[in-house]
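S.K.: No letters, just coordinates:
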């Protein structure tokens, strides 16, 4: 998996951190607050979108919601910040994996669809900000996943060619973003996307249940 790889790029939620559970909870609270009914395939429809894109999706889905995009984003921010500061944990084995990769001289980045503020809250709370050479959001790149923009931005700032980057992702749209950037992609098991496991394996190059699979060489190589 790591042969010919100089750059490691992580998605954050559901990949680096066990945090995907936060957003259905916030969405439900927000929908209840404004007495809105959640349509079918609601969360799947938002998969990979940047933070501003998700806020716009809410406004497009619920035209009667008399809020601006900025107001929606700020309300979510207030609802999410405490959870990201106090309730988020790292995925199994990822901390030791990153430290091992750094010891081998590999460059380490994050390419997330989340907001910059929440990303920094989580990394600071877990005291892991210093592990990453570059942290970028899809909003900063100007396009959500599956567009490759945020992965290409991170690779450029890491000064690593895309074909020498390995991406870790937990959902199909993120996997596609990495592949669209010309990178190898390892799919990561996460409870939130368990129903999409088959699709994830169709799209990715490798599959892990946790990061111990890499050191134990028990990861799945996909055709």
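M.R.: It's in. Since the model is a prediction, treat every value here as computed from it, not as a measurement.

S.K.: C-alpha from now on. contacts and neighbour counts both.
M.R.: OK.

S.K.: Show me where the chain has its strands.
M.R.: Secondary structure of the chain (DSSP state E): strands at 7-10, 17-18, 89-90, 107-112, 134-137, 165-169, 184-188, 206-208, 220-221.

S.K.: and the fifth one, what other elements does it pack with?
M.R.: Packing contacts for strand 134-137, counted by 3 or more CA pairs under 8 Å, 6 or more residues apart in numbering; DSSP states H and E, involve strand 107-112, helix 149-158.

S.K.: got another, please set it beside the one above:
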């Protein structure tokens, strides 16, 4: 891994802090099949890490449907995800200990997500973790979402930390590409059933879950 001094940790949200990827897949599948698309819930994995308008555009390009309204379809999916999060959302393994370790080690903490403000609020409220973050940035209103690096660069800027001194934690390949393009140090924590895929080699480090982060950070900072 790069030898640049670590000063901040920037977390992706969906699939890193909250176990919401299955909730996204359920919502995406329901809304799209209600529109008449013949897709399986397994196929929705293809859009993991993309901003919601990009998700809708992705499927429309593949299976065009009549009366296309990207914003309306996107909002329908978001509304369902928010509902699922508030009812059933659960933190990923090791979230609180990871956040507390970052604070104890004097690292700034950021959040860089493709999700909308509605989803961010639902997650932070459900998990009661909003107070840990020094900066929260969404790609919701940016020209480009992940895999474009802008949301990561914006978060580093808000933290007043150079990107090279930031460690980004991602579960998706699109997010990992964004963090690498931002010139950040990276950790991949992919979904277990996808963890053996060779593409994660582009991460500087791969961990099984966030319970391994405190020891990794302690080792990294002591170097």
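M.R.: Cool, got the structure. None of the values given here were measured: they were computed from a predicted structure.

S.K.: Turn the helices and strands packed on strand 134-137 of structure 1 into JSON lines, columns for distance to residue 165 of structure 1 and mean neighbour count.
M.R.: Listed next are these as JSON lines, based on distance: least, CA to CA, whole Å; neighbours: other CA atoms under 10 Å:
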{"stretch": "strand 107-112", "distance to residue 165 of structure 1": "9", "mean neighbour count": "26"}
{"stretch": "helix 149-158", "distance to residue 165 of structure 1": "7", "mean neighbour count": "23"}
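
S.K.: could you dump the ones you listed to JSON lines with distance to residue 65 of structure 1?
M.R.: Below are these laid out as JSON lines (distance: least, CA to CA, whole Å):
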{"stretch": "strand 107-112", "distance to residue 65 of structure 1": "27"}
{"stretch": "helix 149-158", "distance to residue 65 of structure 1": "30"}
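
S.K.: top helix in structure 2 by residue count?
M.R.: Looking across structure 2 with DSSP state H, the single longest helix is helix 70-88.

S.K.: Show residues contacting that one.
M.R.: Helix 70-88 of structure 2 is touched from outside by 20, 23-24, 27-28, 31, 52-53, 56-57, 118-119, 122-123, 126, with contacts defined as CA atoms under 8 Å, 6 or more residues apart in numbering.

S.K.: Just the buried residues of those.
M.R.: For these, a burial check counting by 16 or more other CA atoms under 10 Å picks out 20, 23-24, 27-28, 31, 52-53, 56-57, 119, 122-123, 126.

S.K.: Just put those residues in CSV and tack on distance to residue 203 of structure 2.
M.R.: Shown next, in CSV, are these (distance: CA to CA, whole Å):
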residue, distance to residue 203 of structure 2
20, 22
23, 25
24, 24
27, 29
28, 28
31, 33
52, 24
53, 26
56, 27
57, 27
119, 26
122, 29
123, 26
126, 29
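
S.K.: Which pair of those spans the longest distance?
M.R.: 57 and 126 (29.1 Å; CA to CA).

S.K.: before we move on, back to that, any idea which of the strands of structure 1 is most buried?
M.R.: Stretch with highest mean neighbour count among the strands of structure 1: strand 165-169 (a mean of 28; mean count of other CA atoms under 10 Å).

S.K.: Mean deviation, that strand versus structure 2?
M.R.: Taken over the aligned residues, the distance from strand 165-169 of structure 1 to structure 2 averages 0.3 Å (mean CA distance after the TM-score superposition for structure 1).

S.K.: Which residues are in contact with residue 60 of structure 2?
M.R.: Residue 60 of structure 2 touches residue 68, counting by CA under 8 Å, 6+ apart.
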